Every structure is written in C-alpha cells, then in structure tokens.
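> After the sequence you'll find the predicted model.
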Amino acid sequence: MNAKVWLVGAGPGDPELLTLKAVRALRSADVVMIDSLVNPAVLEHCPTANVIGVGKRGGCRSTPQAFIQRLMLRYARQGKCVVRLKGGDPCIFGRGSEEADWLRERSIEVELVNGITAGLAGATHCDIPLTLRGVARGVTLVTAHTEDDSALNWQALAQSGTTLVVYMGVAKLEDVRRALLAGGMAASTPVAMIENASLPQQRACYSDLTGMYDAAVGFALKAPAVLVIGDVAARGASQEVFSQDQRAMALALERARMQG
C-alpha cells in the first residue's frame, strides 16, 4: 500500500463508528494528516505513523487547503502511504473528490473511504429517523456556508417534502429560519439542533421553525452542530421529554427509598 493516499472518513466523533476499512488504512499508514474534528482516540490504530495536524475550523485559524494538498503530494512522492483523516465522510462537505482529482492529475494513487456523516449519527442518537414511511420520503443534506457566499434555493428546499439536514448552520440560524419561512415551509415544522453528534457530550435542542433561533440562543448552541428540520424531528423532542420524565421518576423513587 505504499505511495498511495487514502482519503478516510473518521465519522462524527465516536471512535467506535470508524469502519473496518478505515482501520485497515490507518494500520498501513506512514503519515496521518488529521483534521481538528477527528477524535484523537482513532489514532490508536496507527501508533507508529507520523501524525500531522491539518485542522480547518470555521472562524478559527486554519491550515490552508493548498498547503495540505502539497504536503500529501510530497509524502506520496517519497513512497509513503498517506492517510488524510477527515471528520464525517470525505465526500459530504469534506472536499474529498477535489483532493482526489488534484492528486490523480499528478499521477498519485488515491482511494476514498466513507465515514458516517454527522447528520445521520446525530439524528440517530436522538432517535430521529431521517426518512420514515408516511412522514419523510427523502432527506436533503445542505450546507449553510458556501465558499463564494452564494445562496441556496431555499424555496425549493422548503417545498421539497424531505427532511433537511443543515451543516455549518449555527452562525446562520436566523438566515436559515427566515429563508425557509419565506419559501413556504410551515412555521410549526419541528426542528432539532444537535451539537457534538455521537460524542458523550452530545446535546440537542428542540423547537419549531419559528422559534428555533431564540431556542438556540437560550440553549447556547455551539458548533459543531447540525440542524434537522422536518416532521421526523418531533420524534427526538418526544423522546427527550420522555427521558426527562424517566429521570424525574427515578429521582422520586430514589428519594422514597432513602426516606423509607
């Protein structure tokens, strides 16, 4: 596997969601270039590799994309097996295909390895199915942040009848809310805002479309987070209420036990 670049999705954060193929690539790696959102625990699969941080975070100092590409090229031309380890999936808002094309144009062998994307994992951890018979017949993944600041066709998205999963939307919550309402989406549409998908510190805030900005402010929602917008999000909200009731009942039983 020498002289090759693997573009590997590390998943949303939970190291147990790493695929077997990703583990195989890591075990073969001479050099691992790791993004800032990747859980460092996955590095146990490549204990002898040279690990290089190449983080890219919105609003923070980031490693330039051109530098990352040149670095991959340099190590590959040295005969190294290089793993570019990305959060989530490399081909869902991860520039995987761009990097693969750039390297292949320079005669470097490249293989992409899928990872579980944050929208799917975060929703599942909240008991939200992104598709559900009779409720949501499809799912649309979009990003609220574009490199050229071009606008999405929010009217088409609002009327698509699919569950919307919005990435990189924390800084543009109010813009997303207004655009979907203006596009004709019902004000009562359920919304789940999920922070740190799949990690032990995952949190979720539930609202409807009208109140989602105020709810997020009150919740102190922070990136990385995904928005799940659609009727299926109500399942997560009902599960959260049920969990709160369970906790209250358990507390009451414990108090009764101690008093008795």
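Sure, I can see it.
> going forward, measure contacts and count neighbours with C-alpha atoms only.
Will do.
> List the buried residues of stretch 117-129.
For stretch 117-129, the neighbour count (16 or more other Cα atoms under 10 Å) marks Thr117, Ala118, Gly119, Leu120, Ala121, Gly122, Ala123, His125, Cys126, Asp127, Ile128, Pro129 as buried.
> Ok, stretch 44-63 next?
Under 16+ other Cα under 10 Å, the buried positions of stretch 44-63 are His45, Cys46, Ala49, Val51, Val54, Gly55, Lys56.
> now, the most widely separated pair of the buried residues of stretch 117-129?
Farthest pair in those (Cα to Cα) is Thr117 and Asp127. Separation: 15.8 Å.
> buried stuff in the helix or strand where Arg178 lies?
For Arg178, the element it lies in under DSSP states H and E is helix 173-182. By 16+ other Cα under 10 Å, the buried positions in helix 173-182 come out as Leu173, Val176, Arg177, Ala179, Leu180, Leu181.
> And the contacts of it?
Ala144, Trp154, Gln155, Leu157, Ala158, Gly169, Ala187, Leu209, Thr210, Met212, Tyr213 (Cα atoms under 8 Å, 6 or more residues apart in numbering).
> One more pass at 10 Å, please.
144, 151-159, 166, 169-170, 183, 185-187, 189, 208-214, 216-217, 227 (Cα atoms under 10 Å, 6 or more residues apart in numbering).
> among those residues, which ones are buried?
Buried, going by 16+ other Cα under 10 Å: 144, 154, 157-158, 166, 169-170, 183, 185-186, 189, 208-213, 216, 227, out of the contacts of helix 173-182.
> Filter the contacts of helix 173-182 down to the ones in helices?
Among the contacts of helix 173-182, the residues falling in helices (DSSP state H) are Trp154, Gln155, Ala156, Leu157, Ala158, Met212, Tyr213, Asp214, Ala216, Val217.
> which non-adjacent residue is nearest the residue positioned nearest the centre of the chain?
The centroid of the chain falls nearest to Ala118 when counting by Cα atoms, centre = their mean (2.7 Å). Spatial nearest neighbour of Ala118, chain neighbours left out: Pro12 (4.7 Å); criterion: Cα to Cα, 6 or more residues apart in numbering.
> structure B:
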Amino acid sequence: MSVTQSYPQSCGFVSLVGAGPGDPDLLTVKGLRVIQQAQVVVYDRLVSQAILDLAPAQAERIYVGKQLDFHCVPQQQINQILVDKARQGLHVVRLKGGDSFIFGRGGEELEVLADHHIAYEVVPGITAAAGATAYAGIPLTHREHAQSVQFITGHLQQDGSPINWQALAQSNQTLVFYMGLKQSPHIAEQLISGGLAKDTQCAIIEKGTTPQQRVLRGELAQLSELAVQAQSPALIVVGSVTALHDKLAWFGE
C-alpha cells in the first residue's frame, strides 16, 4: 500500500476530496495527506476551519460556499476556477463536505476537468447520512427494522424528474433526505399519500457529528413541526430505525 504520493509539478492537478460530515477526526488518512500537499484549496461552506487549517499556510484558500437560497459563487464559476488554477500548474484541492459524489456535484466538476484534459483524482469522504446517523445512534439498516436505505435530495424535482413516492413509502427501508428542511411539509405529505403510516418514526439530525449536534424525534405527521425547530445543515431520516436513537444514542448525550 502506498503511503506517499507526489503530484505533477509541470502541469496542474486537481484532487477532489470529501471532508466528511463535520467532525474533523472523520477525515480520511488520504484526505489529510492530500490537503497537506495542496497549493490551492477551493472549499465549500460545510468544511470546518479545523480541516482548512490542515492545509499549508502558504496555500491559497478560495471560498465558494453555498447555502439555502444563496449561492456565493455560481457553479459555472467554480468550474472555471478549478480549470484556471490547474492550468497554472498548481495542485488544487477541491474540498467538499461529506462525500463529493453524493449530492455534492463532484461528478459534474470532474466532467469539466475531463473536457479540458486536466488530470484529477477522487478521495472519497464519509457522507453525512452515514456519519450523522452513526453519531445519533441510528443504524441505517437493521434486521428487525430496515433491509435497505435510500438517499434522496431535498431539492425535489428541480430537474423535472418525477419522484415515485409510492416506491419510497415501502416498509422495511430507511429514507434519508439531504437538504430537506424547507421541503419537509411536502415530504411528509407525499410519503403519507404514498402509503406510509402517519405514525412512522422519523428524526432530524442537526449539525451531525459536531459538538452542536441535536436530534429531534417524532412521527412522520409531525415532521414539519420538527423542521421549524431545526437549523441547517440537517438530515431528515424516516423509518423505524430512528426509534433506536432513544436506546443507542452515545454522542453528546
């Protein structure tokens, strides 16, 4: 197993790195090594200062963070930054919260790099659904509760594609909605209309894996009431596994 890696000096190179869900200790060993070698760090809002501080002091830091209803830097401009910095012969670390390939638009950014013949690598990160639920004591699967799990973006139907709510409302699975606080009334309404019982257990995990983590528990019919008490970033988890939080919670309790 290689423990060191050198990056091209004569041409640009981009490392797409998932920073994990919040706790800096959840950054992968490879992610740490790559960040420590960065010449430019292009980072999002959910990347913690503790992780940014791992980059060399002389590395250029470019904030391109996004949040609900406000994009600091348009995606097209982010793509151009990556291309321009790489063309300057620099090692660019594109740093995203969670995992870059799960609702992180990492694939879109790599397509642009590929179109411009820029070399790149991907360093996976722990996605928020896995990290936040683990810290909340909520198993995503459990033999007595859920045999499968689905991750769904809360930015529902922005591309015009219909959502099969009846399929999502099947029993014996866990549903995790990213970025779903604003859409929580719609989510609850559609799941119930699709056949999921109103008393299905659910949870909202706010700022998961950080010292500010908070878990709000209730029933599906109460989801919108829970959501108004929560702040972003937060995950919505629907399914009977969420009831296990009361027994298995270990972090910050």
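Thanks, I have the structure now. Owing to the predicted nature of the structure, the values given are computational and were not obtained by experimental measurement.
> Tell me which two in the ones in helices among the contacts of helix 173-182 of the first structure are the farthest apart.
Top of the distance list for those (Cα to Cα): Ala156 and Val217, 27.2 Å.
> related to what we said a few turns ago, ok now the helix holding Arg178 of the first structure, how far from the chain's centre?
21 Å (Cα atoms, centre = their mean, to the nearest Å).
> quick one: that helix aligns where in the second structure?
Aligned using TM-score structural alignment, helix 173-182 of the first structure spans residues 184-193 in the second structure.
> and the biggest helix by length in the first structure, what does it pack onto?
In the first structure, with assignment by DSSP H, the single longest helix is helix 233-259. Here helix 233-259 of the first structure touches helix 118-125, strand 190-195, strand 203-208, going by 3 or more Cα pairs under 10 Å, 6 or more residues apart in numbering; DSSP states H and E.
> contacts for the longest one?
Just to be clear, that refers to helix 118-125 of the first structure. Helix 118-125 of the first structure is contacted from outside by 11-14, 17, 87-89, 92, 127-130, 141, 164-167, 192-199, 202-204, 224-228, 232-233, 236, using Cα under 10 Å, 6+ apart.
> what do you get for the last one?
The set of residues external to strand 203-208 of the first structure that reach it, using Cα under 10 Å, 6+ apart, is 122-123, 125-126, 177, 186-197, 212-216, 218-222, 225-231, 233-234, 236-238, 240.
> how deep is Ala256 of the first structure tucked in, by neighbour count?
10 (other Cα atoms under 10 Å).
> The match of helix 173-182 of the first structure: average distance to aligned residues in the first structure?
Here the mean offset of stretch 184-193 of the second structure against the first structure after fitting is 0.3 Å, by mean Cα distance after the TM-score superposition for the first structure.
> counterpart of Leu168 of the second structure in the first structure?
Match for Leu168 of the second structure (TM-score structural alignment): Leu157.
> Does that match touch Ala151 like I think?
No: between Leu157 of the first structure and Ala151 there is no contact, the gap being 11.9 Å when judged by Cα atoms under 10 Å.
> just to revisit the earlier point, next, format the buried residues of stretch 44-63 of the first structure as TSV and append secondary structure and distance to Leu37 of the first structure.
Formatted as TSV, the buried residues of stretch 44-63 of the first structure follow (DSSP: H, G, I helix; E, B strand; the rest coil; distance: Cα to Cα, whole Å):
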residue	secondary structure	distance to Leu37 of the first structure
His45	helix	17
Cys46	coil	18
Ala49	coil	19
Val51	strand	15
Val54	coil	10
Gly55	coil	8
Lys56	coil	8
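> how much space between Met193 of the first structure and Leu221 of the first structure?
8 Å (Cα to Cα, to the nearest Å).
> joint contacts of these two?
With Cα under 10 Å, 6+ apart as the test, Met193 of the first structure and Leu221 both reach Val170, Arg203, Ala204, Cys205, Ala215.
> what does the fourth one align to in the second structure?
With TM-score structural alignment as the criterion, the equivalent of Cys205 of the first structure in the second structure is Leu216.
> The residue nearest to Val110 of the first structure when sequence neighbours are not counted: which element?
What sits nearest to Val110 of the first structure in space, not counting adjacent residues and going by Cα to Cα, 6+ apart, is Val5, at 4.9 Å. Following DSSP H and E, the helix or strand that holds Val5 of the first structure is strand 4-9.
> whereabouts in the second structure does that strand align?
Using TM-score structural alignment, strand 4-9 of the first structure pairs with 13-18 in the second structure.
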